[in-house]
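Q: Starting from these lines, generate the structure:
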Amino acid sequence: MRIGEKIKNRRREIKMTQSDLSEGICTQAMISRIEKRKVRPSRELMEKLAERLEVSLHYFYGEDSIESRYSKTTQLSKLVRQHLERREYDTVSYLIDSNEELIQQAIGEDGLFFEWVKGLLFDYRDGDNDKALNHLIRLEKEMKNGELRLEVIDSIGNQYLKKEEYDIAEKYYHKGFDMFSEWMNHEKKAKLMLNYSICLAQQDKYGECLSIVFQGLDLVVEQKTLFLLGDFLYYKGFCLEKLEQKEDALSAYKQAWTIFDIQQNEKFTVSMQLTIDRLGKELIK
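A: Reported below is the predicted structural model:
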């Protein structure tokens, strides 16, 4: 049985429409084309569809397929991602070093993923910003458009932001922003947009920063997630305050405080409260 037929059968088995399956992953038209065998989906897309359909990749490809043999690499990359999200770079470094043989056999998207992680470790583990930049820039040139390339571009921007070379960082963030597609993961897009906003704010480009912030807010609100919502609200308040719209800024700061409080982020709630108190006193004067 072909992949498209298996997707259709499983979708119907769990009473899921094409629209339900595609939501937040790709277009409904793409699902239709896959099921009609008009296009062969990438493994990255298949991983997302398998997760939505609550089956493993083995369900579609079989235990002895090449795709199935990639499962160990895929599991490792997911584990590495989890620790990257928590900025646990020592653990990431251990995982990379202890799975060197497996990583050397990785090809395609998996191979590029581990090369990206290697570039991050040059900076966050070794403290070599220039080596990280050279590695990431070279890697980005080898990649096709997609979510991973978006992350690499974001990482390059972050490296230049760290070096306070804001004009170059801005060019990379803008490049990533122009790559956005509806099928891309909203969290990856939100991260780039937040970093883009920070870069613009650092250059006193408050109007441009607000434009990106509002788009970031629209994105996370549309997804009904708190992910980076507090951060976007903070930069909304920051830019409004710099533009002398202090009452609106105070409102945004209070909203940010609420989000950070819900997330039990004590560090940010304390910082936000100090900002709110300061601005509140200024408005009374």
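Q: alpha carbons only for contacts and neighbour counts from here, please
A: Noted.
Q: how about the helices in the stretch 101-250 of the chain?
A: 108-124, 129-141, 147-162, 166-179, 186-202, 206-222, 229-242, 246-262 (DSSP state H, counting those that start in this stretch).
Q: May I see these organised as TSV, with distance to Thr74 added?
A: Formatted as TSV, the helices of the stretch 101-250 of the chain follow (distance: least, Cα to Cα, whole Å):
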stretch	distance to Thr74
helix 108-124	7
helix 129-141	20
helix 147-162	14
helix 166-179	25
helix 186-202	18
helix 206-222	27
helix 229-242	29
helix 246-262	33
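Q: Save these as CSV, and put in mean neighbour count and distance to Arg52 too.
A: Below are those laid out as CSV (neighbours: other Cα atoms under 10 Å; distance: least, Cα to Cα, whole Å):
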stretch, mean neighbour count, distance to Arg52
helix 108-124, 19, 21
helix 129-141, 17, 29
helix 147-162, 22, 18
helix 166-179, 19, 25
helix 186-202, 21, 16
helix 206-222, 18, 19
helix 229-242, 23, 25
helix 246-262, 20, 28
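Q: Please generate a structure for the following sequence too, so the two can be compared:
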Amino acid sequence: MDIGHKIKLRRKELGLTQADLAEPEFTRGFISQIENDITKPPLKTLEIIATKLAVSINYLIGGESEDSVEFTTHHKVSEKIKIAKRLINLRKYGDASSIIEKIEKVGNQDFMGDILALKGEVFYEQQQYLDAIDLLKQSLIYLHPHDPIAKIDIYVKLADSYMNGQKYDEAIDYGFYGLSIIKSNHHEERLFELKLLNILGYCHCRRGEYKQGIRYVEEALSLSDAIQIHYNYGALKMLRGLAHTYLKDYEKGIRYTKEALHFFKSTNAIQEIVGCLTNLGILYKYTYDYEQAIHFLKESLIAAEEAHLHYHKQNSLYELADTFLVAHQYEEALSLVEENLQLIQEKRLRGKTFYILGSAHASLSNWAEAITYTRQALKLFEEHDMKRWQAKSLTKLAEIYYLQGEHQASHIHYQKSLDIYESLMEAE
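A: Modelled structure (predicted):
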């Protein structure tokens, strides 16, 4: 079988187009000429093509099948490791695992770190983070100390795996280790650095350490602008806005959320656009600018409807109704919720929506409806162990009973509410 035919068969086997194989080194026409034996490629070109096709160059120019290539020399094992990495990049995890298994059978301890790292990467790329963590941690023991780039790569994957598993302390530890290697050795691994800054910023914010989180986020944004790589750029700006929101710096929260919105609009990222519009509505509500809050929440509702983002639509409905409530526009809140209540199926949001109905009816002195809806809310909060909302609902019921002159019932519900708040304080 000639070289061109082998290249064509392997390309199709991997599901690649001629353009996929060509870029960025060659043109599609050049690859077409090679495959049709119009052009005879030089050895260097074949080396590049072999790497992209995740095969050895011997397979292209020799007579043996790819499976028959021996693993006896250090060079050939290194070549197979490159092929396994390429297969992982192509999401051919079964093929990659088969090659990794063959490398492992050679029993060469020099490659143990690479083997464990590759096995971990197969799990990592398939989002099987627990399995990935175990193998990646083992690989750190064997990786050569004079190969800091490989270690940084492992630290990035470990930090990301722990972050996705909501183990934020461990994610921060590994993120910090990786960043320390980059900074102490002056490595120009900018994308790794950017990823680690992302992880550290996000994880610190999830731990409620917003000032520290903002520091990493700002460093990531500054680096991103400097190197013109907008990795997770809009999400970083959105996170920056959220962090300032939690710090009650609403002016900065609004500014950075608007910057995120502008970026997401430029990339037509609909889900993120809806998220930013909702966050702006909430921020303006916190600043008592209800007109602006209602404006942005209505925009988020329309965008969610048009994009068929059902959960986001439910959330926008709830936030808009809550804004009407705090703005003392009780009739608008009732009208919106009663018209759309059947759409809100997510149980926690449904409970909060019942709470709005109860509160709006209470403000209009519709006591029977207020009690009915607040009790429906309380039931859902109890089913989902939402302690703070249980306490809020009990307090609301206590207020309703007090306003009706039922002081004993009011006292009982206040006491139940206090008991829950005390249990939450003890848990902290």
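Q: And the TM-score between these chains?
A: The TM-score (TM-score structural alignment, normalised by the length of the first structure) is 0.63; 219 aligned residues with a Cα RMSD of 3.6 Å.
Q: quick revisit: out of the helices of the stretch 101-250 of the first structure, which is closest to Ser56 of the first structure?
A: Relative to Ser56 of the first structure, the nearest member of these by Cα to Cα is helix 108-124, separated by 17.4 Å.
Q: Does anything pack onto the closest one? Which helices or strands?
A: helix 71-85, helix 89-98, helix 100-104, helix 129-141, helix 147-162 (3 or more Cα pairs under 8 Å, 6 or more residues apart in numbering; DSSP states H and E).
Q: looking at the helices of the stretch 101-250 of the first structure, which is closest to Asp64 of the first structure?
A: Smallest distance to Asp64 of the first structure across these (Cα to Cα): 18.9 Å, for helix 108-124.
Q: now the helices and strands packed on helix 108-124 of the first structure in TSV, with distance to Phe114 of the first structure?
A: Output for these, formatted as TSV (distance: least, Cα to Cα, whole Å):
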stretch	distance to Phe114 of the first structure
helix 71-85	8
helix 89-98	8
helix 100-104	7
helix 129-141	11
helix 147-162	11
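Q: hey, which helix is longest across the second structure?
A: Ranked by residue count, the top helix of the second structure under DSSP state H comes out as helix 407-427.
Q: now that one, how far from the centre of its chain.
A: In terms of Cα atoms, centre = their mean, to the nearest Å, the centre of helix 407-427 of the second structure is set 38 Å apart from its chain centre.
Q: what do we get in the second structure for Asn273 of the first structure?
A: In this structure residue 273 of the first structure is Gln, not Asn. Aligning on TM-score structural alignment places Gln273 of the first structure opposite Leu277 in the second structure.
Q: Settle this for me: its match is touching Leu297, isn't it.
A: Yes: the pair Leu277 of the second structure and Leu297 passes the contact test of Cα atoms under 8 Å, sitting 6.4 Å apart.
Q: These two: who's more crowded?
A: Under the criterion of other Cα atoms under 10 Å, the comparison of Leu277 of the second structure against Leu297 puts Leu297 first, with 29 against 24.
Q: on that earlier part again, which SS class is the match of Gln273 of the first structure?
A: helix (DSSP: H, G, I helix; E, B strand; the rest coil).
Q: re earlier: which stretch among the helices of the stretch 101-250 of the first structure comes nearest Phe60 of the first structure?
A: Shortest distance between Phe60 of the first structure and the helices of the stretch 101-250 of the first structure, using Cα to Cα, is found for helix 108-124: 19.0 Å.
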